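missing the sequence, but the structure's below:
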């Protein structure tokens, strides 16, 4: 991991650098993996880290006694304000190699809103199981649509089924996925594509082939009608919703059951966002300067991905287990020698 982070450009002036960029980023990664939700908490973790932990993080020894001094919270904050967010997200993400599905969805970091600027809108790509591939910040005064291809362009998606909500059900996105990335798509259809429904909207069958529908959308092979039934465990209230999806996968490759599984994988990205809000207090965070919102969100997603990869189904229980050995377990999980 240290080698991967080593390709990032250091945004600081060459003069006065006390700590290597990689050492600072590794410190932040391990602190968040140990449960730190703020710069104050990251700084406290670093300040209490023993010498052997600092050595593993790559913190330099200084002075005649060779004492290692951890980067301060202000140093960590300054670097996360300046370092390239796209590069950090790609380097800390999970490669989609061998993946079956990849879900794309956006999230608003509400606490980053200021009087002069809107809250940061973050677009993520997440694998089944909650492991994040990458993330980018959507430019202000634009929508997630503008970042779709930019988010996915660096990755080999041949054979991968990309799922997304109705905002990304666009002809250009479908053509780009199939023709340029050699990928497949399962996209939700809502009112932004009214011509796709037509009179077939009343049909009771779950899946229909394109020959039955004649949809005006590139590469579509099937359309599906999915009924959602939800029961609130606290109130017992039942809600029902009908969702329509389109896909380029033919019936022989995607049965109704398979399409249902693919759609559920898209809903799974919401679980990652929920964990970032509830466990890491992302919505309540007032981090808002420079690249801070997206870089801190990347660290939180990295922690979730690392815990998922380590076999922790519950992020809260995983963080609690790490808390028993906070200065060794995080470093072991990310493979630091």
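Great, that's in hand. Just so we're clear, the structure is a prediction, and the values are computed from it rather than from any experiment.

C-alpha from now on. contacts and neighbour counts both.
Noted.

So residue 102 lies in a strand, does it not?
Yes. Residue 102 forms part of a strand when assessed by DSSP: H, G, I helix; E, B strand; the rest coil.

Give the buried residues for the helix ranked longest in the chain.
For the chain, the helix that runs over the most residues, judged by DSSP state H, is helix 256-278. Neighbour-count burial for helix 256-278 flags 256, 259, 262-263, 265-270, 272-277 (criterion: 16 or more other CA atoms under 10 Å).

For this structure, just list every one of the strands.
Taking DSSP state E as the test, the strands found in the chain are 61-62, 67-68, 101-109, 120-127, 131-138, 161-164, 184-189, 207-209, 222-231, 238-247.

Which of the ones you listed sits closest to residue 40?
Closest to residue 40 of the strands of the chain is strand 101-109 (CA to CA; 18.9 Å).

Point out the other helices and strands that that closest one packs with.
For strand 101-109, the packing partners by 3 or more CA pairs under 8 Å, 6 or more residues apart in numbering; DSSP states H and E come out as strand 120-127, strand 161-164, helix 256-278.

how about those in a markdown table, adding distance to residue 137?
Shown next, in a markdown table, are these (distance: least, CA to CA, whole Å):
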| stretch | distance to residue 137 |
| --- | --- |
| strand 120-127 | 5 |
| strand 161-164 | 17 |
| helix 256-278 | 15 |
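
Presented hereafter is structure B, for comparison with structure A:
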């Protein structure tokens, strides 16, 4: 969804920014009687689609600690990084922006108790939809929309 949005909307001028997504997945078939599924955290470019740097991990909790080592060797200047709520940690986002000179699109959920109320208080009804995707799968129809707005840095 975010990759499609980034591909269709260039908010930066004549050349679109490179985009890279960070996500973790449980490895199918890796669980045994006494061992839980192993997790893999990967950085994947949106176009062309490549995985420049996967990082293995044990349990899901290791995904957060693999964030910096995964991004460290990559040139992220002016790149847009996308990631889910698990990696939306203030210290990691600050590191991406200040030290790696990247931009980001992050999911914010209940794991960010200060940011979530601030985002909910924005005037979302007044912000136009920038991108919509509707699809069917898993016995249901889902529609997702993206709205973008600027907020003041603090």
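Cool, got the structure. Owing to the predicted nature of the structure, the values given are computational and were not obtained by experimental measurement.

what's the TM-score here?
Superposed pair, TM-score by TM-score structural alignment, normalised by the length of structure 2: 0.70. Supporting alignment: 135 aligned residues with a CA RMSD of 3.5 Å.

do you know which of the strands of structure 1 lies nearest residue 295 of structure 1?
Residue 295 of structure 1 sits nearest to strand 131-138 of all the strands of structure 1, at 9.3 Å, using CA to CA.

what range in structure 2 matches the closest one?
Aligning strand 131-138 of structure 1 against structure 2 (TM-score structural alignment) gives residues 50-57.

quick one: contacts of the matching stretch?
The contact list for stretch 50-57 of structure 2, computed with CA atoms under 8 Å, 6 or more residues apart in numbering, reads 38-45, 63, 66, 70.

can you tell which of the helices and strands packed on strand 101-109 of structure 1 is closest to residue 212 of structure 1?
For residue 212 of structure 1, the closest of those is helix 256-278, at 15.9 Å, according to CA to CA.

What residue in structure 1 is paired with residue 77 of structure 2?
With TM-score structural alignment as the criterion, residue 77 of structure 2 pairs with residue 158.

repeat for residue 100 of structure 2
Looks like residue 100 of structure 2 aligns to residue 181 there (TM-score structural alignment).

pretty sure that match is touching residue 160, no?
No. Applying CA atoms under 8 Å as the test, residue 181 of structure 1 and residue 160 come out as separate, 9.1 Å apart.

The nearest residue to residue 89 of structure 1 once chain neighbours are set aside: neighbouring residues, count only.
Leaving aside its sequence neighbours, residue 89 of structure 1 sits nearest to residue 134 (CA to CA, 6 or more residues apart in numbering; 5.2 Å). By other CA atoms under 10 Å, the residues close to residue 134 of structure 1 number 29.

What does residue 88 of structure 1 correspond to in structure 2?
Matched to structure 2 by TM-score structural alignment, residue 88 of structure 1 sits unpaired.

so residue 88 of structure 1 makes contact with residue 295?
Yes. Look at residue 88 of structure 1 against residue 295 with CA under 8 Å: they come within range, at 7.3 Å.

about what we covered before: for the match of strand 131-138 of structure 1, which positions count as buried?
Neighbour-count burial for stretch 50-57 of structure 2 flags 54, 56-57 (criterion: 16+ other CA under 10 Å).

And for residue 167 of structure 1, the neighbour number?
18.

Can you name the residues that contact the aligned partner of it in structure 2?
In structure 2, residue 167 of structure 1 lines up with residue 86, judged by TM-score structural alignment. By CA under 8 Å, 6+ apart, the contact set of residue 86 of structure 2 is 64, 111.

Look up how far residue 43 of structure 2 lies from residue 86 of structure 2.
As judged by CA to CA, to the nearest Å, residue 86 of structure 2 and residue 43 of structure 2 stand 15 Å apart.

any chance of the buried residues of stretch 50-57 of structure 2 in CSV, plus distance to residue 2 of structure 2?
What follows is the buried residues of stretch 50-57 of structure 2, written out as CSV (distance: CA to CA, whole Å):
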residue, distance to residue 2 of structure 2
54, 20
56, 24
57, 25
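
can you tell me which of these lies nearest to residue 33 of structure 2?
For the buried residues of stretch 50-57 of structure 2, the closest approach to residue 33 of structure 2 (CA to CA) belongs to residue 57, at 18.4 Å.

quick one: contacts of stretch 149-159 of structure 1?
Stretch 149-159 of structure 1 has contacts (CA under 8 Å, 6+ apart) with 95-97, 100, 123-125, 134-136, 173, 176, 181-184.

still on that earlier bit, identify the residues contacting the match of residue 100 of structure 2.
Applying CA under 8 Å, 6+ apart, the residues contacting residue 181 of structure 1 are 156-158.

cool, residue 86 of structure 1 as well?
By CA under 8 Å, 6+ apart, the contact set of residue 86 of structure 1 is 134-136.

Could you do residue 146 of structure 2 as well?
Residue 146 of structure 2 makes contact with 5, 129-132, according to CA under 8 Å, 6+ apart.

so which pair among those residues is furthest apart in space?
By the measure CA to CA, 5 and 129 form the most distant pair in the contacts of residue 146 of structure 2, at 11.0 Å.

Which one of those two is surrounded by more residues?
Neighbour tally, residue 5 of structure 2 and residue 129, criterion other CA under 10 Å: the higher count belongs to residue 5, 15 against 12.

Would you agree the more buried one is in contact with residue 131?
Yes. When contacts are counted by CA under 8 Å, residue 5 of structure 2 is listed as touching residue 131 (6.1 Å).

related to what we said a few turns ago, how deep is the match of residue 77 of structure 2 tucked in, by neighbour count?
Here the number of neighbours of residue 158 of structure 1 (other CA under 10 Å) works out to 17.
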